[in-house]
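Enquirer: sharing a model that was predicted from the sequence below.
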Amino acid sequence: MKIPLTGYGLRELILFPTLLLAAGIVSWFAWSAGRPWCQIAAAILGLGVLAFFRDPPRQVLNDQDVLLAPADGIITDICEVEEPEFIKGSARRIGIFLSVLDVHINRTPCDGVVEYIRAHPGKCYNALRTRLASEKNKANCVGLHCPDHPAGMVMVKQITGVIARRIVCRCKPGDMLSAGERFGMIKFGSRTELFLPEDGRAQIMVKKGDKVRAGTTILVHYGSTKSQNGPLTTNPEVKTKVMQNRG
């Protein structure tokens, strides 16, 4: 079975055969010494590295009235905050925790032009400690200008965790990105946040604890569907067209 792997992990994947060879030598000696569990540990390590850098194809939802999840993981928080960096005002923040078992590719929540990128130095607190991780951890912010989308602008914040120490961001100011397009990743467990202007029109379609998938799960709808985060207006069903994976 072929495992699709991301090019964002090229450095680690190049080093992987060397590490695997070293692990194999250690395992051989361990087996000779009557310690077969070392071989099992080496096999698990090897499979873990491959699994972490997997990049499965996605059927990206194509709908100009929605914002898609920028990462795989679990919704940990949905709250109103002041966002002074790019949105420069009241914003809704949706936080996603990525475990080491999740796909770690970041995808664009909607069509837009990269208008802002800024890397922030910081700590590496546990990404499940929402406030500390959001405010203190090393992070990278990507601001998108979205002239054809009801949101107008959104920001994705890539945040490190205890294990995750390296953020990959392959876009640059001026790049035009499509909804669901890959633009980077955070290596080995992390947090991703989506910020959107708090203007009363956004309908949050997820709740805390929900499992989401980048490029396919709808986080926000700008229409008239009932939100899971409180009462909203009218009713039409959110409809999406399915298109081939972008990026």
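Expert: Noted; the coordinates are in hand.
Enquirer: from here on, contacts and neighbour counts on C-alpha atoms
Expert: OK.
Enquirer: who are the neighbours in contact with the nearest residue to G184 once chain neighbours are set aside?
Expert: Of all residues not flanking G184 in the chain, C169 sits nearest, at 4.4 Å (CA to CA, 6 or more residues apart in numbering). Taking CA atoms under 8 Å, 6 or more residues apart in numbering, we find C169 in contact with 140, 183-185.
Enquirer: where do the helices of this protein begin and end?
Expert: Secondary structure of the chain, counting by DSSP state H: helices at 10-32, 37-52, 130-136.
Enquirer: what about the residue nearest to the spatial centre of the chain, distance to L19?
Expert: Nearest to the geometric centre of the chain sits A71, at 2.4 Å (CA atoms, centre = their mean). According to CA to CA, to the nearest Å, A71 stands 29 Å off from L19.
Enquirer: try this one next to it:
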Amino acid sequence: MAGEILDNRGRGDASWNWPSIHPEGRKFGIIALAISLFFLLIMDWEIVGWPLLGLTAFVFAFFRDPERVVPQGDDVIVAPADGLVSLIAQVEPPRELVGDDGLGSAGLTPLPVTRVSIFMSVFDVHINRAPISGTVKRLIYMPGKFMNADLDKASEENERQHILIERHDGLLIGFTQIAGLVARRIVPFVKPGDILAAGQRVGLIRFGSRVDVYLPTGTDSAVLLGQKVVAGETVLARIGTQKLIEGVAQ
């Protein structure tokens, strides 16, 4: 299915498949499996082996990497992460993404923009994806704390990684991968200079975390606070569209 065109008139071929396990997680799953089999088959300690076998299944599930059908369109910004929209606020972008980088590459303006925060629980897919197509202009890692990623101040105090993507027409989108209470490592799949397609995999955060997206000036969120979004599939915003959207929790 990867790379295949599908549309709303039935073009393409879709079928359900077991999601693959990302290579980054296979080693953890194999280690957990080996330990659980050791206790089950060698030590005959079922009281330890069976829970460890359950943990093995969880590890493999955590690193699942399903295919996604990415909406296409010049005005579309897709969600970079699976999870819950936990915060929507008007804020100034991180200083690491603002202004010239010293090498002649422009960054975001320091004016307040809409920030959409997506909280990923340990049960969500943790592969993060590019919100737009373009070139990676900055990738900046920042050490920090490991507070609850659901807190607003996690954007400035937690361990995090900023990514800035420039579209072919010069439009810039910045987003930040933020570690949380359990997360202890942010793993990038890209580097500055890489050319990405919208929805392309850019990295992962191990075991629960958050992603902040800084929308362009004049663009409001197309998702609601409390909504569940899907990386690479949910339309997070449409560039240049400002519209109040309301929903009812029920």
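Expert: Great, that's in hand. What you see is a predicted model, and the numbers here were worked out from it, not measured in a lab.
Enquirer: report the TM-score for the pair.
Expert: Here the TM-score for the pair of chains, by TM-score structural alignment, normalised by the length of the first structure, is 0.81; 219 aligned residues with a CA RMSD of 2.2 Å.
Enquirer: aligned partner of the residue nearest to the centre of the first structure in the second structure?
Expert: Here A71 of the first structure is matched to A81 in the second structure, going by TM-score structural alignment.
Enquirer: could I get the contacts of C169 of the first structure as a markdown table with neighbour count?
Expert: A markdown table is the format used below for the contacts of C169 of the first structure (neighbours: other CA atoms under 10 Å):
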| residue | neighbour count |
| --- | --- |
| N140 | 20 |
| F183 | 19 |
| G184 | 20 |
| M185 | 25 |
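Enquirer: circling back to that earlier point, which residue in the second structure lines up with the residue nearest to G184 of the first structure?
Expert: Match for C169 of the first structure (TM-score structural alignment): P188.
Enquirer: tell me who's in contact with the alignment partner in the first structure of V229 of the second structure.
Expert: Taking TM-score structural alignment, V229 of the second structure has V212 as its aligned residue in the first structure. Shown in contact with V212 of the first structure (CA under 8 Å, 6+ apart): 69, 71-75.
Enquirer: so how far is Y8 of the first structure from V212 of the first structure?
Expert: 21 Å.
Enquirer: again, but for E193 of the first structure
Expert: Distance, E193 of the first structure to Y8 of the first structure, by CA to CA: 20 Å.
Enquirer: looking at the two, which one has more neighbours?
Expert: For E193 of the first structure and Y8, the more surrounded residue by other CA atoms under 10 Å is E193, and the numbers stand at 23 against 20.
Enquirer: that one: what's it in contact with?
Expert: Contact analysis of E193 of the first structure by CA under 8 Å, 6+ apart lists 93-96, 156-159.
Enquirer: what's around F58 of the second structure, how many residues?
Expert: Count around F58 of the second structure with other CA under 10 Å applied: 16.
Enquirer: residue in the first structure paired with it?
Expert: Counting by TM-score structural alignment, the partner of F58 of the second structure is G48.
Enquirer: over to I239 of the second structure?
Expert: Matched to the first structure by TM-score structural alignment, I239 of the second structure sits across from Y222.
Enquirer: next one: N128 of the second structure
Expert: Using TM-score structural alignment, N128 of the second structure lines up with N106 in the first structure.
Enquirer: over to G208 of the second structure?
Expert: That one, G208 of the second structure, aligns with G189 by TM-score structural alignment.
Enquirer: and H162 of the second structure, by the same measure?
Expert: In the first structure, the residue paired with H162 of the second structure according to TM-score structural alignment is C141.
Enquirer: my read is that its match contacts R118, right?
Expert: Yes: using CA atoms under 8 Å, C141 of the first structure is in contact with R118, at 5.3 Å.
Enquirer: which one of the two has more residues nearby?
Expert: C141 (21 against 13).
Enquirer: contacts only, for the more buried one.
Expert: Per CA under 8 Å, 6+ apart, neighbours of C141 of the first structure: 116-119, 155-158.
Enquirer: can we see that at 10 Å?
Expert: By CA atoms under 10 Å, 6 or more residues apart in numbering, the contact set of C141 of the first structure is 85-86, 116-120, 155-159, 169, 192-194.
Enquirer: grab the nearest non-local neighbour of F207 of the second structure.
Expert: Nearest to F207 of the second structure is A183, by CA to CA, 6+ apart, at 4.7 Å.
Enquirer: quick one, what contacts that neighbour?
Expert: A183 of the second structure touches 122, 146-149, 159, 205-210, counting by CA under 10 Å, 6+ apart.
Enquirer: in strands only, show me those residues.
Expert: Mapping the contacts of A183 of the second structure onto strands (DSSP state E) picks out 205, 209-210.
Enquirer: closest one of these to W18 of the second structure?
Expert: Closest to W18 of the second structure out of these is I205 (21.6 Å), distances taken as CA to CA.
Enquirer: what about the closest one, distance to N148 of the second structure?
Expert: 14 Å.
Enquirer: more neighbours: those two, which one.
Expert: Neighbours were counted for I205 of the second structure and for N148 using other CA under 10 Å; I205 has more, 25 against 18.
Enquirer: go ahead and confirm the more buried one touches V187.
Expert: Yes: counting by CA atoms under 10 Å, I205 of the second structure touches V187, with 6.1 Å between them.
Enquirer: quickly list what's touching both of these two.
Expert: Each of 127-128, 177 lies in contact with both I205 of the second structure and V187 under the rule CA under 10 Å, 6+ apart.
Enquirer: who wins for neighbours among the residues you listed?
Expert: Q177 (28 neighbours).
Enquirer: what residues are up against the alignment partner in the first structure of that residue?
Expert: With TM-score structural alignment defining the correspondence, Q177 of the second structure maps onto Q158 in the first structure. Contacts for Q158 of the first structure were tallied using CA under 10 Å, 6+ apart; they are 70-71, 106, 119, 134, 137-142, 167-169, 184-186, 190-194.
Enquirer: state the distance from Q158 of the first structure to L128 of the first structure.
Expert: 14 Å.
Enquirer: same thing with G215 of the first structure?
Expert: Where L128 of the first structure is concerned, G215 of the first structure sits at a distance of 22 Å (CA to CA).
Enquirer: among those two, which residue is more densely surrounded?
Expert: Legend: neighbour count by other CA under 10 Å for G215 of the first structure and L128, higher for G215 (28 against 19).
Enquirer: the more buried one contacts A179, correct?
Expert: Yes: under the criterion of CA under 10 Å, G215 of the first structure makes contact with A179 at 7.1 Å.
Enquirer: now do the shared contacts for those two.
Expert: Counting by CA under 10 Å, 6+ apart, the residues touching both G215 of the first structure and A179 are 60-62, 67-70, 107-110, 245-246.
Enquirer: fine, thanks again, bye for now.
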